[in-house]
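In: I would like to see how this sequence folds:
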Amino acid sequence: MSMPPVLDRVLLSPPDVGAREEEMVVAAVRSGWIAPLGPMVDEFEARMAARCGRGHAVALSSGTAALHLALLELGAGPGSVVVVPTLTFAATANAVVYTGATPVFVDCDERTGNLDPGLLDHALEVLGKEGTRVAAVVPVDLLGRCADYAALLPICARFGVPVVADAAESLGARSAGAPAGSPGAAAALSFNGNKIMTTSGGGMLLTDDAGLAARARYLSTQARQPAAHYEHTEIGYNYRLSNLLAAVGLAQLERLDEMLGRRRAIRETYAALLAGVAGFEVFQRDGDADDNCWLTAVVVDPEVTERTAADLVSAMDAAAVESRPLWKPMHLQPVFAGSRVFATGAAERLFQRGVTLPSGSALSAGQIGRVCAVLEEFTAD
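Out: Down below sits the predicted model:
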């Protein structure tokens, strides 16, 4: 008896790299600028700043590093708190802890998954009355949907609190006509392997503040003083991006719009398949014209379908398709047990009901067809 064929696993968002990336890396190697910096880093920073409508960009080893440095320069530290959405990846909250500050979690708007402006207003009012020093608010652009900065920025301004935009998931998206990464005192991008574009690992700090950018460059290169010998007057970090990785980034940036288009087409495929299917909806579908479609998710309503999000994950796994629940809320993570949270239950419901589906621009039509076959069978039961 022959065994059934083993299917290659369909991944959520594999890196989309090819000949152009190889060409750029070879050029970087041949230039002699191997590490740690070089002309391709300079060019990458200039092009990313222009793309995101910012005055300055600092190429770093990760988006987490960008958050860390931005928060440090805005005064986050022991004795202060930083307000973070509870529906996010751990890196957002971890960067707060790196500074010595304490994260305070605020729930999301259930329709978008992004920070709830009304609840943020309430949280800042309560914290202010208590005399708590709030160093910053860090909205997160969830799955490529920009947070509601038109509402969030005035609220933060009224309380005198700066904003650091976590745009790790939203490069290429727009909010009220403005590119992702442009709102706030600073913003952080991620070029991790699963993001819209990648440098293998890497990130970017964006700002219009020349002083903040200069400090980020200084701290990210071990805070070395301008002396002939190694002189250090404060603690620094090894956070800079290499010239080789910047070469990958430049090639990816050339192809960014093409990759965005492919992710959009995948979302439209899922949306068409699920249109009119009771109990299933594409998350963030309403008003998604300016989203980058980094990850497309489905919300499963068990009260309508008698099926659960966990059932869908199991069905995908049986077909060798990667899927996962939406982010587990930070206030439910063991590492943040006991943390302060302003919650409505929205993030918990999305965690229980949301499933992210394969969305990467490198996925083939056949791979997306396999995902759709699972969805069709699952929704037909």
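In: From now on I want contacts and neighbour counts done on CA atoms only, so please keep to that.
Out: Fine.
In: SS state for A57?
Out: Here A57 is recorded as strand under DSSP: H, G, I helix; E, B strand; the rest coil.
In: Let's see this one next, to set against the first:
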Amino acid sequence: MLSAKLKNITPSFTIGISTKVQQLKQQGIDIISLSIGEPDFLTPEAAKEKAIEAIHLNKTKYDAASGLTDLRKAIQNKLLQENNVSYELDEIVVSNGAKHAITNTLLAILDYGDEVIIPKPFWVSYPEMVKLVGGTPILLDTKKENQFKATPQDIESVITDRTKMIFITNPSNPTGAVYTKEELIAILDICLKHNIYILADEIYEKICYTPSFTSIASLSSEAKDITITVNGLSKSAAMTGWRIGYTASNKELAKAIASIQGHLVSHPSTISQWASVAALTECHDQMQEMIRTYKERRDLAVIALNKIDSLSYIYPDGAFYIFIDASALRDKIQWTDSFSIEFSNMLLDKARVAVVPGIAFGMDDFIRISYACDTNELLEGIRRIQQFIENL
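Out: Take a look at the predicted model:
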């Protein structure tokens, strides 16, 4: 008696792997997890104190569906100061994490059968979100030599009269690739030409190691009008469990998103929202320290990976992942349906290292590791992978 749409939905690989790792650890097995995309830092103290203060001041009643005014003002200032794009308060909607922000946006824009272009490799939930709201995901092949970044030629090759939107994830999960301003302008021109919305998932924009980061909406007033910027506090402020994300879009879209959210969940937890106010206004130094640490780990990880002849990778300029090409090992192991799943299972069973199979991101030759973990565990995990490969 379940909904027919669930027949085409794939369970989350990352959550499934995390559950298996927890079970193995509970059995006392020494597992190094390089799989989950969660900061290993703790929520900054100022954010926690702000939440505690909100509880004691009884700030626990219903509030606006679009989010607390104080938080939207903090987001408004952040977008202006850090991303060089100006939004009115009624163009910002605070949601229960970036996933919820994306889902609200899809519900507001898509009719049944509308197509959404999703460049490969993609974050695991994008196609499933599109399918759940009745849209059709169009998975776009990209090129390794271009860090798997979509080009105007790639995009134009799959546009139809049903194309409504394209996802641009910048920096990328799983590759860590960062689009340049020039690359984004070229993509913007195609989207303006064909009247296509851009969903700009910029959840990792603070975790960026390039000299500068360009937010798509900042390119022009036309860019801002067709772009829905999605961001949040989970990655930048280590606030995954607080579940705060947001969208910034044109007034018409923001009103629709707020209306949808008002009917489905009312609004995010007020306590989480007050914590987020402090995160955006008082925790800049702590966030910068996290980014510095991620960069140090990135540098150590690539040095270690360079010692493994059978592997290559996309050099990450942002986020905290490395997307590793293991295709040279395809004939070294026995597999049937999916090389990356079998390879990942072998790493877990024999090397006691958890990674995410690339098929979760639409690329079966690859695995993804995360360096949002203790540095010693990261290097030991890579050492175990190297040892496992040498033993094949």
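In: Leaving out sequence neighbours, find the closest residue to the equivalent of A301 of the second structure over in the first structure.
Out: Applying TM-score structural alignment, one finds that A301 of the second structure aligns to Y270 in the first structure. Once flanking residues are discounted, Y270 of the first structure sits nearest to C372: 7.1 Å by C-alpha to C-alpha, 6 or more residues apart in numbering.
In: does I185 of the second structure belong to a helix or a strand, and which?
Out: helix 181-194 (DSSP states H and E).
In: List the buried residues in that helix.
Out: 184-185, 187-188, 190-191 (16 or more other C-alpha atoms under 10 Å).
In: tell me, the helix or strand immediately after it in the chain lands on which residues of the first structure?
Out: Using DSSP H and E, the helix or strand that follows helix 181-194 of the second structure in sequence is strand 197-201. Following TM-score structural alignment, the aligned partner range for strand 197-201 of the second structure in the first structure is 162-166.
In: ok, residues contacting the matching stretch?
Out: 67, 70-71, 74, 92, 135-141, 153, 156, 181, 183-189 (C-alpha atoms under 8 Å, 6 or more residues apart in numbering).
In: circling back: the residue nearest to Y270 of the first structure contacts A271, correct?
Out: No: assessed by C-alpha atoms under 8 Å, C372 of the first structure is found out of contact with A271, at 10.5 Å.
In: State the distance from T132 of the first structure to F159 of the first structure.
Out: According to C-alpha to C-alpha, to the nearest Å, T132 of the first structure and F159 of the first structure sit 12 Å apart.
In: my bad, should have said L72 of the first structure
Out: Distance from L72 of the first structure to F159 of the first structure, by C-alpha to C-alpha: 19 Å.
In: quick revisit: in which helix or strand does the match of A301 of the second structure reside?
Out: Using DSSP H and E, Y270 of the first structure falls in helix 256-274.
In: following that helix, which helix or strand comes up?
Out: strand 280-282.
In: Give the equivalent position in the second structure for the residue nearest to Y270 of the first structure.
Out: C372 of the first structure maps onto I382 in the second structure, by TM-score structural alignment.
In: quick one, strands of the stretch 201-350 of the first structure?
Out: Ranges of strands within the stretch 201-350 of the first structure are 203-207, 280-282, 296-300, 324-325, 341-342, based on DSSP state E, counting those that start in this stretch.
In: The last one maps to which residues in the second structure?
Out: The counterpart of strand 341-342 of the first structure in the second structure, counting by TM-score structural alignment, does not exist; no residue aligns.
In: quick one: contacts of that strand?
Out: 86, 104-107, 119, 123, 331.
In: tell me the contacts of the residue nearest to F41 of the second structure when sequence neighbours are not counted?
Out: Leaving out its chain neighbours, the residue that sits closest to F41 of the second structure by C-alpha to C-alpha, 6+ apart is A238, at 6.0 Å. Contacts for A238 of the second structure were tallied using C-alpha under 8 Å, 6+ apart; they are 38-44.
In: Helices - which of the residues you listed land there?
Out: Among the contacts of A238 of the second structure, none falls in helices (DSSP state H).
In: Neighbour count and distance to Q26 of the second structure for the residues you listed - can I get that in TSV?
Out: Below are the contacts of A238 of the second structure laid out as TSV (neighbours: other C-alpha atoms under 10 Å; distance: C-alpha to C-alpha, whole Å):
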residue	neighbour count	distance to Q26 of the second structure
E38	17	20
P39	21	21
D40	14	19
F41	16	22
L42	11	22
T43	23	25
P44	20	28
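In: any idea which of those is closest to S266 of the second structure?
Out: Nearest to S266 of the second structure among those is T43, at 25.0 Å by C-alpha to C-alpha.
In: Next up, the contacts around the closest one.
Out: 237-239.
In: Let me have the residues you listed in JSON lines, extended by distance to N84 of the second structure and secondary structure.
Out: Formatted as JSON lines, those follow (distance: C-alpha to C-alpha, whole Å; DSSP: H, G, I helix; E, B strand; the rest coil):
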{"residue": "A237", "distance to N84 of the second structure": "20", "secondary structure": "coil"}
{"residue": "A238", "distance to N84 of the second structure": "24", "secondary structure": "coil"}
{"residue": "M239", "distance to N84 of the second structure": "24", "secondary structure": "coil"}
